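Novice: predicted model and sequence follow; I will ask about them next.
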Amino acid sequence: MKKIFPTCISNENILFLRAKLITGYYIVDILRWLNYKISNKFKKDKGIIGKLIEFYLIGNKQNNFSNQDIPHLGIEIKTITIDINNKIINDSFICSLPLINKNNLFFYQSKLYNKLSKILWIPIIIKNINTPILMRKIGHPFFWIPSINEKKKLHDDWDNLMKLLILGKIKYINFYNGYILLVKNKGNKKQLTKTINNIGEIISVIPKSLYLKKKFLYSLIKKNKNFIK
């Protein structure tokens, strides 16, 4: 792919300006600008839109499993797919849930907190779920920093999950449905990770990931009503 901007971003205003420049354009336009060649795997890659938007904004990035997409600014970049009736299409993946590393039990030291400290949301507007990827429209970007109340709810969700993990109640972690967070399996039965059950045995389970719930995401877009105009 062809890089459009310098990788170095000195401040968030430059990042936001880059995001605003693509408002109203379609994914097919991004592909043209990046000189991206569509392969047979294109439609099967669920994260392809996010990858394209990130590459447009910041170019190649280093491994960011723990850090934000732009660590020196403390900003994560996320897309949020919405239909023309303001319906959120998917829960939003944030990061993996550690199942055996108990050194990061505290919320404010967690990968989750790091990822959610500040997010630049890029709305992706569709007519319905059958809208082709290439014809999905880019909406107005907006920044989000968790409020005090949101941080409290996130903290409560995290603490509830860590209690289950410490007690080895792994089956209760599956599809945890909290105030803001949701837990889902990430991977398949062939991709297993280790954890400890309630009697201290090391067992193999499907990896888990943390998502922001659609209901919560809808509350965010209600505060940013001009994102589709």
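Specialist: Arrived safely, thanks for sending. Numbers count the residues shown, from 1 in each chain.

Novice: drop to CA atoms for contacts and neighbour counts, all remaining ones
Specialist: OK.

Novice: which one's the longest helix in this structure?
Specialist: helix 148-166 (DSSP state H).

Novice: okay, buried residues for it please.
Specialist: Neighbour-count burial for helix 148-166 flags 151, 153-158, 161-162, 164-166 (criterion: 16 or more other CA atoms under 10 Å).

Novice: presented hereafter is structure B, for comparison with structure A:
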Amino acid sequence: MPLAPKTEQELLQRAQQLAGQTFYQLAQQANIAIPDDLTREKGWVGQLLEWHLGAEAGSKPQPDFEHLGIELKSLPIGYNGKPLETTFVCVAPLTGVQGLTWQASHVKHKLAKVLWIPVEGEREIPLAERRVGLPLLWSPNQEEQQQLQQDWEELMEFIVLGRVEEITAKHGEVMQLRPKAANSKVVTEAYSASGQPFKTLPRGFYLRTQFTANILARHLNLPNN
């Protein structure tokens, strides 16, 4: 595995060198087996890109390139150039949330600086033949920061008030909170409105596709409608 990049510039150059290559080519170089599909291997694309870019954080809460403060996110794109799915940010805390602020949140930390790597995501393209697109390094501008903070605060208020079960995918303008578990047997602890502990599915924060589509459109100077 390549060593971790020392600078932001080095990381970006490495990511640019991946553009145009297929997953088959990248998997061969990394000696990583290609799964039949991504149904059971959701994180495979991310792991492949991490290997080539020298990421060191793995699934820890800090950014993938901790020393650079940069998070890596692959973004499956459709034929129309728009994201095909929401982007997982991090697991939401369901206990010990009193007094937690946006400034100190994992979400703010994870999204402070993101290296987005678009990848072909249409299901009919065999995994081995899908190509990697041009990377972009992004930090939220003031408007995006406000949208994210507003959604985070709204969603966390439900959790603090013991109303996590009332949150639906409709809540949140640019970011939603929804179950994050491999199966329904995985449960975690939360608190009800009366303060009683109960078991529920773990929840994760996800960026809506419209939000990531706007980031891409701005980067590529595309009209986004």
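Specialist: Structure received. What you see is a predicted model, and the numbers here were worked out from it, not measured in a lab.

Novice: quick revisit: next, the residues that contact the helix or strand that the longest helix of the first structure is followed by from outside, please.
Specialist: Downstream of helix 148-166 of the first structure, the first helix or strand assigned by DSSP states H and E is helix 170-173. Applying CA atoms under 8 Å, 6 or more residues apart in numbering, the set of residues contacting helix 170-173 of the first structure from outside is 161, 164-165, 183, 197-198.

Novice: and those residues, which is closest to L212 of the first structure?
Specialist: V183 (9.0 Å; CA to CA).

Novice: quick check: the longest helix of the first structure aligns to which part of the second structure?
Specialist: With TM-score structural alignment applied, helix 148-166 of the first structure matches the range 142-160 in the second structure.

Novice: let me see the residues that make contact with that stretch.
Specialist: Against stretch 142-160 of the second structure from outside (CA under 8 Å, 6+ apart): 94, 97-98, 102, 164, 166-167, 171-177, 191.

Novice: buried subset of those residues as a PyMOL selection?
Specialist: Filtering the contacts of stretch 142-160 of the second structure down to the buried ones (16+ other CA under 10 Å) takes a single PyMOL command:
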select buried, resi 94+102+164+172+174+175+176+177+191
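
Novice: which one of the contacts of stretch 142-160 of the second structure sits closest to L220 of the second structure?
Specialist: Nearest to L220 of the second structure among the contacts of stretch 142-160 of the second structure is V174, at 20.1 Å by CA to CA.

Novice: show me what the closest one lines up with in the first structure.
Specialist: Using TM-score structural alignment, the partner of V174 of the second structure in the first structure is I180.

Novice: just Q13 of the second structure next, same as before
Specialist: Aligned partner of Q13 of the second structure by TM-score structural alignment: L17.

Novice: show me what contacts its match?
Specialist: No contacts exist for L17 of the first structure under CA under 8 Å, 6+ apart.

Novice: also the one 4 residues further on?
Specialist: Contacts here follow CA under 8 Å, 6+ apart; on that basis L21 of the first structure touches nothing.

Novice: quick check: the gap between it and F216 of the first structure.
Specialist: 27 Å (CA to CA, to the nearest Å).
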